[in-house]
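> test case, fold it:
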Amino acid sequence: MSDVDSLIQTIADQRIRICHLRFTDTAGHVRQISIETGVLNRSLFTDGFMIDGSAVPGWHAPTEPDPVLRPDAASSFVDPFAAQPTKVVFCSAVEAGTSHYYDACPRGTLERTLQHVQRGLGADQVSIGMELGFSLFDDVQFDQEAYRVGHRLTAMEAPAASGQAYQGGNPGHRPAARRAAFVIPPPDHFSDLRSEIATILAGCGIPGVTHGHGRGACQHVLILPPAPALVAADRLQIARYVVQNVAAGYGKSATFVPKPSRDEHGVDLVMSVAAYAAGRALFHGSAYADLSPLCLSFMAGILAHAPMLAAFTNPSTNSYRRLRPGEEVPTVLAYAANNRTAAVRIPLTSRPEQKRLELRFPDPLACPYLSISAMLLAGLHGVARKLEPDDPLDRNLYDLPAEEHALRHLPRSLDQALDDLDRGREVLTAGDCFCGTLIDTYLALKRAEADEIAAIPHPAELRLYWSN
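Model prediction:
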């Protein structure tokens, strides 16, 4: 039975009333339109469902043909938070009247990229693993007016401010700042909340999720098991949806902002990548750390183009408050076996099929479709040109001596990363994976975000300069 037939049968058997057609816009935001399943038939999966493209920032103008959402039946899951029995199906956008992917659709970009990269690597599968960080707060308040700008985050796990009473109960029952990893209850107040997230994710078709408390107060981690790249990207969107809904059910506010607190290192999105051909691990070999020459060239391509990748993997102005030299965050563009301070790490494993590369600099605001696509194309560029990485740096890169500060680093700002993307776009347009229109649209959307933030006076800025 095909995926479409199976989905239609499941909808009938389970008396599903509503189907959410969910897609991702160019900036990485998840959107949806809902239909009653009484009008759902096989033609929807071939002809698609037309939407108003002018309502999506960066998509079609009002004078252009509307894009069509083409559902992927294999991606469906039951929405655990809907009041009515509801299925969610991820969609890619195509041009009306054709089978061509819509240029501005991130999911379609990843589908194109996978076809191109797998041919280039001689692979039949690219596998991606995700380690998703997030923060939990009791309450968040924003204040942005002409003469008043600020925010306030409150959380039972947050360290008390100087002179302020701790509101979370016994002060011994909160994690110490920067020493919170792997704590158990009662300092870990949210083990049950995370377990509920993991249970719901299993019901959404994502079994085997591992979870724990993060390194800092209010920080948490979900580890999603490796999956084929398109499935992994869909799963990250599901995980973020589940995290925010479960948190809301507990009366909490979850955020994927990388660095919401000045005093914590921030949260990350660790991405691992591996490639296979007929079950054979293409990244396993006899070179450094048991890597193959293909893998070394793939890694060299990622490191060479990491400043450009940062525009997708670290897509917010807040991302670069986390990526600051001197913080315990991988900013040096180097690699090493088992070294968590390097931008690319090779985890130790005795099993060839688990040989993989681990990117440690992305953050949870990354659009998974564009980030994975860009990372794979950068790696393929390294393979095509037989690039070789520099020597590994098997030491702590968080504390470099002054003479080594000339090592290549990730960009220091979103503007710099966007400039690198604009200069390096030919790597992404190879094989017609990324189209120039998508890159131009993405650059325009992200530059507008950066300009908006740059125009707002910062409270610390006023404090520093008010009396000068």
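> hey, let's count contacts and neighbours off CA atoms from now on
Noted.
> quick check: buried residues in the host helix or strand of F90?
Element membership for F90 (DSSP states H and E) is strand 86-95. Judged by neighbour count using 16 or more other Cα atoms under 10 Å, the buried positions of strand 86-95 are 86-95.
> contacts for it next, please.
11, 16-23, 65-73, 75-79, 100-102, 105-108, 234 (Cα atoms under 8 Å, 6 or more residues apart in numbering).
> now, those that are in strands?
Counting by DSSP state E, the part of the contacts of strand 86-95 found in strands is 18-23, 67-71, 77-78.
> all helices of the stretch 351-468 of the chain, in order?
Applying DSSP state H, counting those that start in this stretch to the stretch 351-468 of the chain gives helices spanning 368-384, 414-423, 426-429, 436-454, 459-465.
> out of these, deepest packed?
helix 368-384 (a mean of 25; mean count of other Cα atoms under 10 Å).
> before we compare anything, build this one as well:
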Amino acid sequence: MAQITLEQVGQVEQIQSTIKEKNVELLHLQFVDIEGILKNITITADQLDDAVEGKIMLDGSSIKGFSPINKSDCYLLPDLNTFAVMPWTETDGYAEARFLCSVTNTDGTLFEGDTRNVLKKTVARAAEKGYTISVGPELEFFLFKTDEKGYPTTELGDLGGYFEPSPKDLGEKVRVEIFKTLKAMGFTIEALHHEVAEGQHEISFKYADALGAADLAITYKWVVKTIAAQFGLHASFMPKPVFGINGSGMHVNMSFFKDGENLFFDESDELQLSNEAYSFIAGLLENMKGFVAITNPLVNSYKRLVPGYEAPCYLAWSASNRSALIRIPAARGMGTRVELRCPDPSSNPYLTFAVIASAGLDGVEKGLQAPAPINEDIFDMTDARREELGIDSLPAGLEAAVAELEAGEIGLKTLGEHVFNEYVAAKKAEWDDYRTTVHAWELKNYQYKF
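The predicted structure follows:
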């Protein structure tokens, strides 16, 4: 079982104080499956000590991508930094709280099938070089109306447009309530607004270390869905839920720090970018096709990654051009960062941040050279012009993306054998199910005609 450090003793005492002050009776021990879907086991607050020591058991054979039935016993190890009271449960004399957990084996070692542990390994790999990884994700979502049973319909929650306020933006009151909830749970919120598409929204929060940012992303999705449901709405992080309008992305801003300094900043360079920043960009471009099945994991993901809807699908970078897959936001100094624009919010943030950091780290370790930036609008280019500039494109569908994942090195290197094999098998099964299903489009176009 887990050994408690002196620092953790202080944390536990603070948690016990909050539990007493808020009258917390139930603790939800949360973790994610291989797809990043949140799960939890609920215990009483009286079992806090057992939880902190990693004594709460989990049947891993029941979780997608975890353990076979003959090796099913796992344990949950709460991350004390993720303790938070759930504001919507608070009433007079009662409340509930949660921890995010890593999964361990029966001997206390980290379980290799837990995707949170995959990210931990990448963070440790960077730390061996003296680097810390900073990540700021931007997750967009849609709000849909629900039916009398609470199930989502295809009717959007509002008809507002980019940055529009109420009364057109009927989602404003929902965003404000989400903001209040996230703030109460420790988030630092930077902005909230209506996005480009009807019914689409974004609430941006402050960056954190890679593991912390993934924890925030998982928590954010959970809170958004929970609060939306209270308004009779369904929040969807599906990448392309509505044909003909913009889909939802999860732009990932990332930088490396060393000795407290941003490793990507160099004041003497024309773009004020360091050699490490250029090599990081080169690592992303070299490995991008090999990890897009992680950052864009659904059949539906590739209906967003088409020209014309602000979702970049061409392998290029620029200091400002938003049609490029990789962009360098204007901030410099400590705020210098690389923004990868193709990931979507259906992806597992632990795996997404791990493969992005790993690919960039490969570029830095190998001293790869980034190609020249592309400042023209890539969407308006002819195929011949893109070929002339050597601009490749992302795989056009999940099947091709999974094939690239299998053929490349970055996936297995980052995910480890267990998660890699389970993930590939799950995505192949997903594609096969989609491929063999008769869809409404086929019936509409073929049934009567033929």
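> just put the ones in strands among the contacts of strand 86-95 of the first structure in a markdown table and tack on neighbour count and distance to E449 of the first structure.
Listed next are those as a markdown table, based on neighbours: other Cα atoms under 10 Å; distance: Cα to Cα, whole Å:
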| residue | neighbour count | distance to E449 of the first structure |
| --- | --- | --- |
| I18 | 21 | 35 |
| C19 | 26 | 32 |
| H20 | 23 | 29 |
| L21 | 22 | 27 |
| R22 | 18 | 24 |
| F23 | 24 | 21 |
| P67 | 26 | 25 |
| V68 | 24 | 27 |
| L69 | 28 | 27 |
| R70 | 25 | 29 |
| P71 | 25 | 30 |
| F77 | 21 | 33 |
| V78 | 18 | 34 |
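> may I ask which two of those are separated the most?
Checked with Cα to Cα, these reach their widest spread between P67 and V78, with 25.5 Å between them.
> ok so, going back, ok, the ones in strands among the contacts of strand 86-95 of the first structure vs T46 of the first structure, which is closest?
R70 (6.9 Å).
> what do we get in the first structure for G60 of the second structure?
Aligned counterpart of G60 of the second structure in the first structure: G53 (TM-score structural alignment).
> was I right about that match contacting A96?
No: using Cα atoms under 8 Å, G53 of the first structure is not in contact with A96, being 10.9 Å away.
> between those two, which contacts overlap?
66-67.
> tell me where the stretch 251-400 of the second structure has strands.
261-262, 314-315, 317-318, 326-327, 338-340, 392-393 (DSSP state E, counting those that start in this stretch).
> let me have these in CSV, extended by distance to A440 of the second structure and mean neighbour count.
Listed next are the strands of the stretch 251-400 of the second structure as CSV, based on distance: least, Cα to Cα, whole Å; neighbours: other Cα atoms under 10 Å:
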stretch, distance to A440 of the second structure, mean neighbour count
strand 261-262, 51, 18
strand 314-315, 30, 22
strand 317-318, 38, 24
strand 326-327, 35, 25
strand 338-340, 34, 23
strand 392-393, 29, 15
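> so what does D391 of the first structure match up with in the second structure?
Taking TM-score structural alignment for the superposition, D391 of the first structure sits opposite A372 in the second structure.
> then Y101 of the first structure?
Match for Y101 of the first structure (TM-score structural alignment): L110.
> and that match, what does it touch?
102-104, 117.
> out of those residues, which one sits closest to E339 of the second structure?
Among these, and counting by Cα to Cα, the member closest to E339 of the second structure is N117, at 23.9 Å.
> ranges for the strands of the stretch 51-200 of the first structure?
67-71, 77-78, 86-95, 125-137, 139-145, 148-154.
> any chance of these in JSON lines, plus distance to F256 of the first structure?
Shown next, in JSON lines, are the strands of the stretch 51-200 of the first structure (distance: least, Cα to Cα, whole Å):
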{"stretch": "strand 67-71", "distance to F256 of the first structure": "27"}
{"stretch": "strand 77-78", "distance to F256 of the first structure": "23"}
{"stretch": "strand 86-95", "distance to F256 of the first structure": "21"}
{"stretch": "strand 125-137", "distance to F256 of the first structure": "5"}
{"stretch": "strand 139-145", "distance to F256 of the first structure": "13"}
{"stretch": "strand 148-154", "distance to F256 of the first structure": "14"}
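> for G203 of the first structure, which of these is the nearest?
So among the strands of the stretch 51-200 of the first structure, strand 77-78 is nearest, using Cα to Cα, at 7.9 Å.
> check the fit of that closest one onto the second structure and give the mean distance.
Aligned to the second structure and superposed, strand 77-78 of the first structure gives a mean residue distance of 0.8 Å (mean Cα distance after the TM-score superposition for the first structure).
> helices and strands around that strand, which ones?
strand 86-95 (3 or more Cα pairs under 8 Å, 6 or more residues apart in numbering; DSSP states H and E).
> chain center to the strand it packs on: distance?
Offset of strand 86-95 of the first structure from its chain centre (Cα atoms, centre = their mean, to the nearest Å): 19 Å.
> now swap in stretch 396-414 of the first structure and tell me
The answer for stretch 396-414 of the first structure is 24 Å, by Cα atoms, centre = their mean.
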